[in-house]
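Colleague: Dropping the sequence and predicted coords here.
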Amino acid sequence: MTTPPSLTSPLAAHIREAITAAGGWIGFDRFMAMALYTPGLGYYARDARQFGLMPAGVKGGGSDFVTAPELSPRFGQALARQVAQALAATGTTEVWEFGAGSGALAQQLLEALGPQIRRYTIVDLSGSLQARQRERLAAWGDTVQWVSQLPAQMQGVVVGNEVLDAMPVQLLAQVDGVWQERGVVMAPTLSTSSDALPPEGGRVSLGAARRETHDDVFLYADQPTALRPPLDVAGSHDYLTEIHPQAEAFVRTLADRLQAGAVFLLDYGFPEHEYYHPQRSMGTVMCHRAHLLDADALQDVGEKDITAHVNFSGIALAGQEAGFQVLGYTSQARFLLNCGVLAGMEDVPLAERVMVQKLINEHEMGELFKVIGFAVDSKACPWSGWQALGFAQGDRSHTL
């Protein structure tokens, strides 16, 4: 399904203006932020359906991807057991969810936890998604509230499913043995391509081979940088990867604001030694549209999701340095199994059992997706040493 030009053209124009104002080049993190979150135009800020089982062209479809809560309510029910334990262990009664999407996970947690939750707060920047969440969660009345920014102090259990992967990343490229930051420039037209150059000192890379003849297309261009990946990458071959300052800053902010409670973040990614493996030379940025994947983040801007895998070692280190205690790190499959996702499965229909298998099978979501947990550890609220249910078996914290 093609998005109407009224959505994409103003967004492309907005990005072009930003590139011009910045002197002809912007970092990929800024481009990604505008592509996803520009009010009224960005992928998550426009009035379109992103989440669901069925793509466009299928009856009842029109979505671009499916997340775990849409696959089966057992995802939220299993997570609720962990949340319930964390609420009791930390003496709190509030749940905070970041990036609540369709509201499916919130609904599952609210149904499962009932009066254990005094308040459920959703932090979501998208006005259109907030509207859908309000409709879905209307039955819980004032128990559910929405905010667009965090208060100076908060308490409770924080959950975030596929939040970190949507946070803008910076691209680093080693080309001919030299590290550069990969950003975005405006694509020249066919008639002027020989004269169009990136800013002084930069070089056009990768996308430069695609010479488009219209103005709404962008190209990658490299600039000198002192930035480096957190691990040395063996070999002198060309290498593209990401660093995650915004995701790490997000965790540090949580550690600063959360006075009592715990955090559980679920997403796809790797520990650092796998993330920066010499053979992972093309990076992890990818796009989702109509349940198909592609790697061209600069094409059809605003019409598709842009994500990057998570470096969980960086997330863990950011949390520890900011005062969090790491509760554990494991695969989504092991976490859900520890939380009882298979309890009573013999009594459920085959179709639901198939969906649950997608959550835990290694070749589906079970191994690619990971879960990391944190607890507040401070003088005001010292960590009591409780064993988080989801990491009771198969904890991989030692691999981070």
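Modeller: Everything's here; your move.
Colleague: CA atoms for contacts and neighbours, from now on please.
Modeller: OK.
Colleague: need the next SSE after the longest strand seen in the chain, C-terminal direction.
Modeller: If each strand of the chain is counted by residues according to DSSP state E, the longest one is strand 258-270. If you walk from strand 258-270 toward the C-terminus, the next helix or strand you reach (DSSP states H and E) is helix 272-275.
Colleague: let's bring in a second model and compare:
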Amino acid sequence: MNQKAHQPDSLPAPGPTALGASEKLVALISDEIAAAGGWLPFDLYMERALYAPGLGYYSGGAVKFGRRAEDGSDFVTAPELSPLFAATLARPLAQALEASGTRHLMEFGAGTGKLAAGLLVALDALGASFDSYSIVDLSGELRERQRETIEAQAPALASRVRWLDALPETFEGVVIGNEVLDAMPVRLFSHAGDLWRERGVVFDGGALAFEDRPVTSPADAALLAETGIAGDYVTETHEAGRAFTRTICTMLARGAAFFIDYGFPRHEYYHPQRAQGTLMCHYRHRAHGDPFVYPGLQDITAHVEFTGIAEAGVEAGADLLGYTSQARFLLNAGITDALAEFDPNDAARFLPAANAVQKLISEAEMGELFKVIAFSRGIDGTLDAFARGDRSHTL
């Protein structure tokens, strides 16, 4: 298979074992394209590239999460950046448990397990009463890493953790999803002149490639018309993310669900200046825009359109508990108080902690691009973390 066009010289080459796994995934996808008549919608390609059993990015054995390319990882998340993220997030989670009278937590996409371990320790230190911490993750390799991390960093609480293969019909407690929505498959659309086309994937000349086809579905046409886009434009729609949110908010009988991710409300998402869309790929801590580079070995993401997420949760019967920037959420929840526990005279510990907090709350780093949205059932009023700077009115 000729994938040479999708191997930029600027990216490090994978080893032979990893490359072989990627080629197997390309073969699987090319067979599916052929079976579908030669064209596959992009969301189905993205789903296979990320989640095909044993070969997808999240279902295979890639390292994924880490601090630098040298450790084999592709990107860093807030829990990897600083333990103060979990220590601060634990406070609104504890408040939500108390306000809803529930005693269980559930995390989606727990990564290396650092967030889970940090939350377990912090919740215990806060005196929060909880009976179980469930993790939903498709990757067997990540489950094992999570187990090891939790047993090493929260040994006294590890017995409360369990891994779920399927969602319960109902759940009473607090749900956490950090950088989960951006990994949901998206559909791609292009606009030129007065015509919308859906962007799909073909296998052309031995390589994966894009091909656009006119939109024929009235429902799709109506949805795209609502964006108000004119001129040449490429963008995404988020059916999978909205469906996931509806599922979680339907499952939530009592408690709260928190989702932390990068993105915008609808009027900013479909902005005239965002004409190339938000699709992005991450490989060895380098970002680029080609989703056909090393399928199964690189992350593929899109920014979250939070208005649609809010609508999905409310349609499922949940209340919108709050929506704000990550910076405002963490400041309201007391991240500066957590930093103040470090001795400024101990430069070896204080400076790295202060630098990490700066990245978490700075507008130039993660503070503004990342948002926190939360839904609830059975909680009166709001939480301290949304008490100031709530942006629900902008959705």
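Modeller: Alright, I've got the coordinates. Every value quoted in this text rests on a predicted model; they were computed, and no experiment measured them.
Colleague: Overlay the chains and give the TM-score.
Modeller: Both chains were compared after superposition, and using TM-score structural alignment, normalised by the length of the second structure their TM-score is 0.89; 363 aligned residues with a C-alpha RMSD of 1.4 Å.
Colleague: State the span of the second structure onto which the longest strand of the first structure is aligned.
Modeller: Using TM-score structural alignment, strand 258-270 of the first structure corresponds to residues 252-264 of the second structure.
Colleague: what about that stretch, how far off from the first structure?
Modeller: On superposition with the first structure, the mean distance recorded for stretch 252-264 of the second structure (mean C-alpha distance after the TM-score superposition for the first structure) is 0.5 Å.
Colleague: picking up where we left off before, please name every helix or strand in contact with the longest strand of the first structure.
Modeller: Secondary-structure packing of strand 258-270 of the first structure (3 or more C-alpha pairs under 8 Å, 6 or more residues apart in numbering; DSSP states H and E): helix 73-90, strand 154-161, strand 310-311, helix 312-321, strand 369-376.
Colleague: and the helix or strand following the first one, which stretch of the second structure?
Modeller: So the one you mean is helix 73-90 of the first structure. With elements assigned by DSSP H and E, the helix or strand that comes after helix 73-90 of the first structure is strand 94-98. The alignment of strand 94-98 of the first structure onto the second structure (TM-score structural alignment) spans residues 104-108.
Colleague: Quick one: average offset of the matching stretch versus the first structure, please.
Modeller: Following the fit onto the first structure, the mean deviation recorded for stretch 104-108 of the second structure is 0.4 Å by mean C-alpha distance after the TM-score superposition for the first structure.
Colleague: Now that stretch: buried residues?
Modeller: When burial is assessed from 16 or more other C-alpha atoms under 10 Å, stretch 104-108 of the second structure yields the following buried residues: His104, Leu105, Met106, Glu107, Phe108.
Colleague: got it, and stretch 260-279 of the second structure?
Modeller: Within stretch 260-279 of the second structure, the residues that qualify as buried are 260-266, 268-270, 275, 277-279, counting by 16+ other C-alpha under 10 Å.
Colleague: now, among those, which is nearest to Asn332 of the second structure?
Modeller: Distances from Asn332 of the second structure to these, taken as C-alpha to C-alpha, are shortest for Ile260 (15.1 Å).
Colleague: Is that closest one in contact with Gly367, as I believe?
Modeller: No: when contacts are counted by C-alpha atoms under 8 Å, Ile260 of the second structure is not listed as touching Gly367 (11.3 Å).
Colleague: hey, where'd the helices end up in the first structure?
Modeller: Under the criterion DSSP state H, the first structure contains helices at 5-21, 28-37, 68-71, 73-90, 104-113, 127-136, 245-257, 272-275, 312-321, 332-338, 350-360.
Colleague: for these, which one ends up most surrounded?
Modeller: A comparison of the helices of the first structure by mean neighbour count, using mean count of other C-alpha atoms under 10 Å, puts helix 332-338 on top with a mean of 24.
Colleague: Can you tell me what Gln155 of the first structure aligns to in the second structure?
Modeller: Using TM-score structural alignment to pair residues, one finds that Gln155 of the first structure aligns to Glu172 in the second structure.
Colleague: One more: Gly323 of the first structure?
Modeller: In the second structure, the residue paired with Gly323 of the first structure is Gly317, using TM-score structural alignment.
Colleague: cool, Leu336 of the first structure as well?
Modeller: Aligned partner of Leu336 of the first structure by TM-score structural alignment: Leu330.
Colleague: Likewise for Ala33 of the first structure?
Modeller: Residue mapping for Ala33 of the first structure onto the second structure gives Glu47, with TM-score structural alignment as the criterion.
Colleague: check contacts around its match.
Modeller: Applying C-alpha atoms under 8 Å, 6 or more residues apart in numbering, we find Glu47 of the second structure in contact with Met184, Pro185.
Colleague: redo that, cut-off 7 Å
Modeller: Residues in contact with Glu47 of the second structure, defined by C-alpha atoms under 7 Å, 6 or more residues apart in numbering, are Pro185.
Colleague: I'd like to know how many residues surround Glu70 of the second structure.
Modeller: For Glu70 of the second structure, the count of nearby residues is 10 (other C-alpha atoms under 10 Å).
Colleague: Redo the helices of the first structure as TSV? Include distance to Lys370 of the first structure.
Modeller: Listed next are those as TSV, based on distance: least, C-alpha to C-alpha, whole Å:
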stretch	distance to Lys370 of the first structure
helix 5-21	33
helix 28-37	23
helix 68-71	12
helix 73-90	13
helix 104-113	17
helix 127-136	25
helix 245-257	15
helix 272-275	13
helix 312-321	8
helix 332-338	5
helix 350-360	11
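Colleague: now for those helices, which one comes closest to Asp305 of the first structure?
Modeller: With C-alpha to C-alpha as the yardstick, what comes closest out of the helices of the first structure is helix 28-37 (7.1 Å).
Colleague: average distance between that closest one and the second structure?
Modeller: Looks like 0.5 Å for helix 28-37 of the first structure (mean C-alpha distance after the TM-score superposition for the first structure).
Colleague: Just want the angle from that helix to helix 5-21.
Modeller: Angle between the axes of helix 28-37 of the first structure and helix 5-21 is 160 degrees (criterion: axes from the mean of the first three to the mean of the last three C-alpha atoms, to 10 degrees).
Colleague: mind listing what the counterpart of Phe218 of the first structure in the second structure touches?
Modeller: Under the alignment defined by TM-score structural alignment, Phe218 of the first structure corresponds to Leu208 in the second structure. Leu208 of the second structure makes contact with Val201, Val202, Phe292, according to C-alpha under 7 Å, 6+ apart.
Colleague: and of the buried residues of stretch 260-279 of the second structure, the nearest to Leu181 of the second structure?
Modeller: Of those, the one sitting nearest to Leu181 of the second structure (C-alpha to C-alpha) turns out to be Asp261, at 6.8 Å.
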